[in-house]
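>>> Got a predicted structure here, sequence first:
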Amino acid sequence: MFSLNIVFYFQVGLGTLANIFLLFFYTAVILCHRSKPMDLISCQLTFIHIMMVITGWDIFTTDVFDLLNIENDFICKATSYIHRAMRGLSICITCLLSVFQAVTISPNASLLAKFKRKLKKYMIYSFFYFWSFNLSFNSDRLFYCGSYTNMSETKQMKITKYCSLFPMNYIVRVLISTMTTSRDVFLVGVMLTTSIYMMIILIRHQRQCKHLHSIRHLRASPEKRATQTILLLVFFYVVMYWVDFIMSSRTVFLWMFDPVILTVQKFVINAYPTISPLIQISSDNRIIIMLKNMQNVCHQIFKKV
């Protein structure tokens, strides 16, 4: 168990640091340079992932709140509510990123081309709707989650060291689960549809470049690199989502607590917000150039010393 805690601490630390780096980068780009709509979406996604990673592992949050001498009931309600809301926002913003990139690279003759000029306007409306919906939709965690009590274990399900889910009506539990699943399946379906659309555009573009035999056009454009990155993020998210869905279905419908499954599920849930910033950092040419410049500056400084 001790070695497993080390793995989770490493995951939390890596995910937090990578997302904080991206958050500062995108914030600087938005404030100091001419930003793209994708930068605004990515900036929000990194903030959501920071909150998601921090609240996704109870050992980390418990240690922090213990130092602050805050009651366990508040810890449970706050971390559970924030994590569920951020988890919902993660799939919504990832879907938004996929849709907007599909609109961005769509040909001028397509039906999606007319939305290109109003991307920022639609994006602001989408942000407001997604945040409002997820913050209100997950409010049930404030009522049905709290510190572990002496109540019979058949009436509550222990999910962490100090937290448990309180009993709720079976119909209400299935209704909430069905609504959540319907939302997620719909958004995953949209992501897969836009991904297929973007893949078709990339394949057509590649065939045109080969037909023209132009070396200049064979180079990967910024739009192509961004599209490939988003396709990789969507693919990774869909895989992690279905793994998590299969494991969580047993807990939701059978109301059974399995510490092994819960531990693996937490690792899977935090996998996407941990890996996604690394994918973005390695594929964004602006970040690579900035890191190379920083490396050259440090090399010159050490050389003078």
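Nice, I can see it. Numbers count the residues shown, from 1 in each chain.

>>> rest of the way, CA atoms for contacts and neighbours
OK.

>>> where do the strands sit along this protein?
Remark: strands assigned in the chain by DSSP state E are 145-147, 157-158, 163-165.

>>> want to try JSON lines for the ones you listed, with mean neighbour count as columns?
Output for these, formatted as JSON lines (neighbours: other C-alpha atoms under 10 Å):
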{"stretch": "strand 145-147", "mean neighbour count": "22"}
{"stretch": "strand 157-158", "mean neighbour count": "20"}
{"stretch": "strand 163-165", "mean neighbour count": "22"}
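
>>> what about the ones you listed, which gets the closest to Cys43?
Of all those, it is strand 145-147 that lies closest to Cys43, at 30.1 Å by C-alpha to C-alpha.

>>> Comparison target, given below:
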Amino acid sequence: MDARDLALRTSFLLLTVTGLLGNFSLLYLYLFLYCTGYRLRTIDLIVKNLLVGNILVLFSSGFHNTMTNFGWHHLSGDFVCRFFPYVRVVGRGVSTGTTCLLSVFQVITISPMNSRSAELKVKALKLVVPSVILCWIMNMLINVIYPVYMSGNLSNTNITNRKSFGHCSAVRHDETADSLYAALISFPDVLCFVLMVLASGCTIFILYRHKKRVQNILKVNISSTSSPEIRATKTILLLVSTFIFFNTLSFISNVILAVFNSLSLFFLKTSAIIIACFPTVSPFLLMFRNSRMSMLCFGRIKHAESPKLVRRM
């Protein structure tokens, strides 16, 4: 094992363990708030689905790659090569969809109050749960191609007509079929990226106009960061920016995986690290930018007093 390969394996293992701890910790904090009587907001439901999607990505990628890295090749059978890649792409799709939903919902929430926006906010609240369910169903249906065409190398004596992914392989099609497949799996990502960019632009415009309005009314250079809505909006903007950066790289790597027939193990391992970056970073962004979560994470409130405090927050 050379130094480069060892560095890739160590980096991936650290990302996976750190990401799983972060997502499970934040999910536990939401459960703690719920059990202590705090009424969770609609946006918290979206965040919880984001955490579940992150956990699926990290668990499936981590388990599968750990088996490969430690030489447990005999376990890379058909079930492993079909189940874990399917779980990973479904989790990634849910993570993408819920991040997009989070950014769009926040734009509607902070939009200036009038009769039309008030009606839109009421409709948005009613559509959150159906949108989350639709996101799960669509990703499970679109990515069903993974368990259909993936299999382990050990179960295939003739691998000349198959595309290799390390110890797993997939049926190799012609260039037209591969291009159509790449377009199919890329369309939801592209649509979500466009919606997130538009929603982020609208959010920045609303925040700028709000700040100007406050300054004009009070005639002083006052910051609007003290508003809980503004803090939450800036957190989501940071989350979306991080998502776009990491998942643009992940999107490019997925297209390459779908189009090219022969890829090196170095590229496959690098692609796995890129995919694990956003699920690892996102829970810590949400915790550190949320004062309610930060207080619980760092123990700044006493256990006996925490239920009373979180109800007031």
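Nice, I can see it. Small disclaimer: the values here were computed from a predicted structure and weren't measured.

>>> that older thread, columns distance to Leu96 of the first structure on top of the strands of the first structure, output as JSON lines?
What follows is the strands of the first structure, written out as JSON lines (distance: least, C-alpha to C-alpha, whole Å):
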{"stretch": "strand 145-147", "distance to Leu96 of the first structure": "30"}
{"stretch": "strand 157-158", "distance to Leu96 of the first structure": "34"}
{"stretch": "strand 163-165", "distance to Leu96 of the first structure": "31"}
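
>>> what's around the counterpart of Leu141 of the second structure in the first structure, how many residues?
Using TM-score structural alignment to pair residues, one finds that Leu141 of the second structure aligns to Ser136 in the first structure. Other residues lying near Ser136 of the first structure total 10 when counted by other C-alpha atoms under 10 Å.

>>> where's Ser136 of the first structure relative to Leu142 of the first structure, distance?
Look at Ser136 of the first structure and Leu142 of the first structure: by C-alpha to C-alpha, to the nearest Å, they are 11 Å apart.

>>> What's Met123 of the first structure aligned with over in the second structure?
Checking TM-score structural alignment: Met123 of the first structure goes with Val128.

>>> Please disregard the earlier target; I meant Phe166 of the first structure.
Looks like Phe166 of the first structure aligns to Val171 there (TM-score structural alignment).

>>> wait, that match sits on Asn158?
No. Counting by C-alpha atoms under 8 Å, Val171 of the second structure sits too far from Asn158 to count as a contact (11.1 Å).

>>> For these two, work out which one has more neighbours and name it.
Neighbour count, other C-alpha under 10 Å: between Val171 of the second structure and Asn158, Val171 has more, with 15 against 9.

>>> Now do the contacts for that one.
For Val171 of the second structure, the contact set (C-alpha atoms under 8 Å, 6 or more residues apart in numbering) comprises Tyr149, Met150, Asn161, Arg162, Lys163.

>>> Roughly how far does the closest residue to the second one other than its chain neighbours sit from Val214 of the second structure?
In other words, Met150 of the second structure. Among residues not flanking Met150 of the second structure along the chain, Ala170 sits closest, at 4.4 Å (C-alpha to C-alpha, 6 or more residues apart in numbering). Per C-alpha to C-alpha, Ala170 of the second structure is found 58 Å from Val214 of the second structure.

>>> Ok, Lys163 of the second structure next?
The gap separating Lys163 of the second structure from Val214 of the second structure is 59 Å, by C-alpha to C-alpha.
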